[in-house]
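# Give the three-dimensional model of this entry:
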Amino acid sequence: MTAPTSRAQSGWKHDPPPDRAWKGRPGRARSAIAAEQDRAAGGRHRRSVDLGKGRFARASVELKVLPDTRRIRAYLRWSDGGKSPARYLGQVEHDTRAANLAEGWKMAWEKGLLTEEPPAEGSWASSPSVRAVMRANRSKDTRPELRLRSLLHKQGLRYRVAARPLPELRRTADLIFAKPRVAVFVDGCFWHGCPEHLRESHKNAEFWRAKIEGNQARDTETDRLLREAGWTVVRVWEHEDSDVAAARVIGAVRGLPTAHHEPD
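Below is the predicted model of the structure:
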């Protein structure tokens, strides 16, 4: 892996740094911004500031350029009771925003500003890594869901989000197309036991195996009940190519043959 290029190597010592070194893309969703910070920090569980008395805040690294010095400065910011404290971390000199964010998080840890938030009392997650996986696998408005919705909307399809295909059945689909009776589920690799990407936890292995197998059994039952009620079920893995997934959904809505999970 090639090491990030420094400012001195890249030749912008006497010029303003390029936007790619510190600016984020405009118009990004909040989920995309949070994911960028998670990657740079090494996981969401490594972004916590201890506020005392059992309280924690989720921090972010902010990059700024001072016009008079032409240097990129990194700051750690978080929220606390309506206020937004900030701590200066230092100057960063890499050619990419990702590398400079990672450097900022490293500085924050070296300065002792961060901590790994302990699990809540009674939490199933026995380690920061497991908590990170659980938090990353949100149940609604995940990045794969948003991307799929966007592609379907561009094709003129209209749908309901996070709704029950059968009101009397407590099973919620990520998307439903009422008239053609198509229910779409976007399944997370962790919670639904993706055969390609599931990494079994070494701690509480039996518990997590039972939990995931229970989810799979529930998925199978949901599919059966919906099919018996005249619905077509399309299941999409979160890792699946969005264009391929959208094509399967469009095919189902328009009456073409479709299937459950399909390999990439």
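# make it CA atoms for all contacts and neighbour counts henceforth
Noted.
# Assign a three-state SS to the closest residue in space to residue 66 that isn't next to it in sequence, would you?
Among residues not flanking residue 66 along the chain, residue 72 sits closest, at 6.9 Å (CA to CA, 6 or more residues apart in numbering). Secondary structure, DSSP: H, G, I helix; E, B strand; the rest coil: residue 72 is strand.
# how near is residue 72 to residue 101?
For residue 72, the distance to residue 101 (CA to CA, to the nearest Å) stands at 11 Å.
# Next, the contact list for residue 209, please.
For residue 209, the contact set (CA atoms under 8 Å, 6 or more residues apart in numbering) comprises residue 200.
# which residues in this protein form strands?
All strands of the chain, identified by DSSP state E, fall at 48-52, 55-58, 60-66, 71-77, 86-92, 160-163, 173-177, 182-187, 232-237.
# Residue 72 and residue 101: which is more packed in?
residue 101 (26 against 21; other CA atoms under 10 Å).
# Looks like that one contacts residue 38 (just checking).
No: contact between residue 101 and residue 38 fails when scored by CA atoms under 8 Å: they sit 10.1 Å apart.
# hmm, back to that, what is in contact with residue 72 and residue 101 at once?
Taking CA under 8 Å, 6+ apart as the contact rule, residue 72 and residue 101 both touch residue 63.
# before we move on, the earlier item: of all the strands of the chain, which one comes closest to residue 151?
With distances scored as CA to CA, the stretch of the strands of the chain nearest to residue 151 is strand 173-177 (12.9 Å).
# any idea how far the closest one is from the chain center?
20 Å (CA atoms, centre = their mean, to the nearest Å).
# ditto for stretch 184-202
Here the centre of mass of C-alpha atoms in stretch 184-202, compared against the chain's by CA atoms, centre = their mean, lies 14 Å away.
# And for stretch 151-169?
22 Å.
# Buried ones in that stretch, by neighbour count?
Of all the residues in stretch 151-169, those buried under the rule 16 or more other CA atoms under 10 Å are 151-152, 159, 161-165.
# I have a second one here; can you model it like the first so I can compare?
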Amino acid sequence: MEITKYKRDSRSPVPKDEKVSKVMSANKAKDTKPELLLRKALWDNNLKGYRLHKKELPGKPDISFMKEKVAIFVNGCYWHRCPYCDLSMPKTNAEFWQNKFSANQERDKKKSQLLVESGWIVLVIWECQIKQGLQVLVSKISDLLIKSR
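Reported below is the predicted structural model:
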């Protein structure tokens, strides 16, 4: 039986458990399940014409409506520390994870601020919000697009 070694980027601590390494290496930065669910719902509701991960925009928003200047970030509750979920901190390597989460939050704030300063409307959608009510979010996005035209 061959043991699979997972790629590491040397920024994170060495996990004590191989299962942890497997789970962490499976996390994606884009085209996540919540993002795909939202995109499908937008498409199904005829809200088309958006762009994905535009490199030219600060923070490369997950979804961008260029003409209307609406940028949408779909944030995972765990990695971006959702204000609605009461998530616990990891017990091992706590200092590393506290620094990691703080840096993520600071980066999120900075990229949103840069977009707003450039005249963009920024909408942050949390993974838990997608699970709770996708149609409510689609309606909110639709209203934003109509107002910004």
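# Once they're superposed, tell me the TM-score.
Laid over one another, the chains give 0.80 as their TM-score (TM-score structural alignment, normalised by the length of structure 2), with 141 aligned residues with a CA RMSD of 2.4 Å.
# and the buried residues of stretch 151-169 of structure 1 as a markdown table, adding distance to residue 197 of structure 1?
As requested, those are exported to a markdown table (distance: CA to CA, whole Å):
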| residue | distance to residue 197 of structure 1 |
| --- | --- |
| 151 | 24 |
| 152 | 26 |
| 159 | 29 |
| 161 | 26 |
| 162 | 25 |
| 163 | 27 |
| 164 | 28 |
| 165 | 29 |
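# ok, so of these, who is nearest residue 107 of structure 1?
Nearest to residue 107 of structure 1 among those is residue 151, at 39.6 Å by CA to CA.
# ok, the residue in structure 2 that the closest one lines up against - contacts?
In structure 2, the residue matched to residue 151 of structure 1 (TM-score structural alignment) is residue 41. Contact analysis of residue 41 of structure 2 by CA under 8 Å, 6+ apart lists 134-135, 138.
# Buried members of those residues into ChimeraX, please.
Here is the ChimeraX command that selects the buried residues among the contacts of residue 41 of structure 2 (16+ other CA under 10 Å):
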select :134,138
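# taking the contacts of residue 41 of structure 2 one by one, which sit in helices?
Judged by DSSP state H, the contacts of residue 41 of structure 2 include 134-135, 138 as members of helices.
# Could you find the counterpart of residue 31 of structure 2 in structure 1?
In structure 1, the residue matched to residue 31 of structure 2 (TM-score structural alignment) is residue 141.
# Would you check the span in structure 1 matched by whichever helix in structure 2 runs longest?
Taking DSSP H as the criterion, structure 2 has its longest helix at helix 94-117. Using TM-score structural alignment, the residues of structure 1 aligned to helix 94-117 of structure 2 are 205-228.
# mean shift of the matching stretch relative to structure 2?
Following the fit onto structure 2, the mean deviation recorded for stretch 205-228 of structure 1 is 0.7 Å by mean CA distance after the TM-score superposition for structure 1.
# Now do the buried residues in that stretch.
Quick answer for stretch 205-228 of structure 1 (16+ other CA under 10 Å): 208, 212, 216, 219, 222-223, 226.
# Nearest residue to the middle of structure 2?
residue 75 (2.7 Å; CA atoms, centre = their mean).
# Just list the residues touching that one, thanks.
By CA under 8 Å, 6+ apart, residue 75 of structure 2 lies in contact with 124-127.
# of those, which stay in contact in structure 1?
Among these, the contacts conserved in structure 1 (both residues aligned by TM-score structural alignment, their matches' CA atoms under 8 Å) are 124-127.
# tell me which of those residues is nearest to residue 70 of structure 2?
residue 124 (10.8 Å).
# Tell me, how many residues neighbour the closest one?
Counted with other CA under 10 Å, residues neighbouring residue 124 of structure 2 total 14.
# in stretch 7-18 of structure 2, what's buried?
Across stretch 7-18 of structure 2, burial judged by 16+ other CA under 10 Å covers no residue at all.
# Oh, that last question was meant for stretch 125-138 of structure 2, not what I typed.
In stretch 125-138 of structure 2, counting by 16+ other CA under 10 Å, buried: 125-130, 134, 137-138.
# Tabulate those in CSV, adding columns for distance to residue 25 of structure 2.
Shown next, in CSV, are the buried residues of stretch 125-138 of structure 2 (distance: CA to CA, whole Å):
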residue, distance to residue 25 of structure 2
125, 23
126, 21
127, 19
128, 22
129, 25
130, 23
134, 28
137, 29
138, 31
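# Contact partners for residue 87 of structure 1?
Residue 87 of structure 1 makes contacts with 75-77, as judged by CA under 8 Å, 6+ apart.
# Tell me which residues touch residue 12 of structure 2, please.
Residue 12 of structure 2 is in contact with residue 96, counting by CA under 8 Å, 6+ apart.
# cutoff 10 Å now
With contact set as CA atoms under 10 Å, 6 or more residues apart in numbering, residue 12 of structure 2 has these partners: 93, 96-97, 100.
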